[in-house]
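**Student:** sequence-free structure coming up:
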């Protein structure tokens, strides 16, 4: 079944309306060295976030913008709810589980006080780099599923997203957007930086990496790995049900109901190698060089399978 997040729709629709009234410069601000969207985040919220107390049984999905967060977030949420209904129905409060905007760094200043009162397991998404998360996340060993996607498809998806989501600065052509992305001058900063920072945490026992591409290839197998990591005791039938409810077509068909008008923006293509329609030879060379210099030979770099998904 599709999970309807009313707070998600409410906050994003407001961000879209606010964004329409802003200049492109007003849409972004920098906090602690990273660029963020003004309509969704604030320095006051980041300061309040420092007091957030993570739990060891929190279910956290960490992913850069346009790596498939909403799709994989649906899978993770469905796995948690399916497991709770099966094993601990008395502990499940579906309304509270979906009450907040799912991203940790987006919401009002009272959000973290409310979250203290919510029962476990809490399902949390974040676009933040590991070094920008509250210290309690690693101190209390909350489990983190790190989702990554090949950087060229991220760039292509992010470009289209920026031109349809009024809260982000638009770009007439791909070239200027690509330049801004590589410099970290887009919302959530540089994707290469995001990957490099998370690579330092990849060996932590509470972190598991999964790729967008492997989930696209075999969603059921990926969902099974996720369930095992979060210690969700589910049958093969349960897993298959989650995979079937989480296909791109199913989520796109339900997107107006689950995500309001924002659904059309979120669920565009959901494909692999869409970057080939946008990248110039110069773009390819710059991304190839950046990846080689900063991520080649790293665990995160190997998992991305750059030579398979990013070669022109």
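**Tutor:** In hand now; what should we look at? These numbers were taken from a predicted model, which means no experiment stands behind them.
**Student:** drop to CA atoms for contacts and neighbour counts, all remaining ones
**Tutor:** OK.
**Student:** before we move on, what SS does residue 296 have?
**Tutor:** coil (DSSP: H, G, I helix; E, B strand; the rest coil).
**Student:** who are the neighbours in contact with it?
**Tutor:** Shown in contact with residue 296 (Cα atoms under 8 Å, 6 or more residues apart in numbering): residue 302.
**Student:** Could you report the distance from it to residue 284?
**Tutor:** Relative to residue 284, residue 296 is positioned 16 Å away (Cα to Cα, to the nearest Å).
**Student:** Comparison target below:
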């Protein structure tokens, strides 16, 4: 990224800092709240593809998979730009990073990204019957990953201690709100809209199976060779070494990889290295209460 762009980004990060606001009682970066009308009135197109997740549930992984599916496995073309340039994050607003404005200027078909809970998604996505791929990750691993992400992401609030963050996350007092409300809301909508609901743990278990599922959903008939290419290029090790996917092109005043790398572990069950016994008991009690009746189940380990 050029120096002028970096300077503008630095000014914006320093100006916005870690200020937050609320939309319908949900915590968001203040910069998102400042342009909420523009975000909510975003005009989707019929051939858009939207990757939706709660933060740290495999968003970048799925972005790269979908991009390669759309490119029929052309790895060279997939390296054309950093992931955050290729795939506008529609509700983020740390200018000059791509968001609504850059999405509006993109040619179709567009690949877009959101962390919005279902009730806040711009209505045009449903009016245009856009295909959405929602990735859900088990709450415990999501919490751990989000904690470390907030530590290194200078445009989000400092998460405080692990103990403080544990309580905040469980109560939904983190940017983009409650994990419980998020995954359940999207789950309930999956049969009403064109939503493919994918589980992170399934992607870890058998990536080729899940990539094939996504390609079928997108009406792309890919050969086994192309599927293998996508599997290899979107493996954790490949993406961790890929500057177009690992956010290493961003300066440390935005993402400080010395605190925690953006791509940290990519495993199922890392929560066991963080949760105290008493925290696990508290979490499981809240989980049972919040998930009751949803018919939605996750695997916390493989």
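**Tutor:** Everything's here; your move. Computed from a prediction, not measured in an experiment: that's the story for all the values here.
**Student:** Could you tell me the TM-score of the two chains?
**Tutor:** The TM-score (TM-score structural alignment, normalised by the length of structure 2) is 0.83; 288 aligned residues with a Cα RMSD of 3.3 Å.
**Student:** any idea where the strands of the stretch 101-250 of structure 2 begin and end?
**Tutor:** Applying DSSP state E, counting those that start in this stretch to the stretch 101-250 of structure 2 gives strands spanning 111-114, 131-136, 195-199.
**Student:** Give me the range in structure 1 that the longest one lines up against.
**Tutor:** Yep, that's strand 131-136 of structure 2 we're talking about. The aligned range for strand 131-136 of structure 2 in structure 1 is 143-148, by TM-score structural alignment.
**Student:** go on, the last one?
**Tutor:** The counterpart of strand 195-199 of structure 2 in structure 1, using TM-score structural alignment, spans residues 207-211.
**Student:** Can you point out the buried residues in the matching stretch?
**Tutor:** 207-211 (16 or more other Cα atoms under 10 Å).
**Student:** how deep is residue 169 of structure 1 tucked in, by neighbour count?
**Tutor:** 23 (other Cα atoms under 10 Å).
**Student:** Trace it over to structure 2, please.
**Tutor:** Aligned counterpart of residue 169 of structure 1 in structure 2: residue 157 (TM-score structural alignment).
**Student:** And the strands of the stretch 101-250 of structure 2: which comes nearest residue 171 of structure 2?
**Tutor:** Nearest to residue 171 of structure 2 among the strands of the stretch 101-250 of structure 2 is strand 131-136; the distance by Cα to Cα comes to 18.6 Å.
**Student:** That closest one vs structure 1, average offset?
**Tutor:** Here strand 131-136 of structure 2, set against structure 1 after superposition, deviates by a mean of 0.5 Å using mean Cα distance after the TM-score superposition for structure 1.
**Student:** all helices in the stretch 151-300 of structure 1, in order from the N-terminus.
**Tutor:** Taking DSSP state H, counting those that start in this stretch, the helices of the stretch 151-300 of structure 1 run over residues 151-162, 174-183, 191-199, 212-217, 219-229, 236-245, 248-259, 263-266, 281-294, 299-304.
**Student:** Excluding chain neighbours, give the residue nearest to residue 70 of structure 1 in space.
**Tutor:** Spatially, and ignoring its direct neighbours in sequence, residue 70 of structure 1 is nearest to residue 266 (7.9 Å; Cα to Cα, 6 or more residues apart in numbering).
**Student:** Could you find the counterpart of that neighbour in structure 2?
**Tutor:** Match for residue 266 of structure 1 (TM-score structural alignment): residue 262.
**Student:** so who does its match touch?
**Tutor:** Applying Cα under 8 Å, 6+ apart, the residues contacting residue 262 of structure 2 are 149, 152, 246-247, 255.
**Student:** Compare the residues you listed with structure 1 and list the ones that remain.
**Tutor:** Among these, the contacts conserved in structure 1 (both residues aligned by TM-score structural alignment, their matches' Cα atoms under 8 Å) are 149, 255.
**Student:** Ranking by neighbours, what's the top pick from the contacts of residue 262 of structure 2?
**Tutor:** Busiest of the contacts of residue 262 of structure 2 [other Cα under 10 Å] is residue 149, holding 25 neighbours.
**Student:** Now that residue. Nearest residue, chain neighbours left out?
**Tutor:** Spatial nearest neighbour of residue 149 of structure 2, excluding adjacent residues (Cα to Cα, 6+ apart): residue 262 at 6.7 Å.
**Student:** how close does the one you found get to residue 20 of structure 2?
**Tutor:** For residue 262 of structure 2 relative to residue 20 of structure 2 (Cα to Cα), the value is 22 Å.
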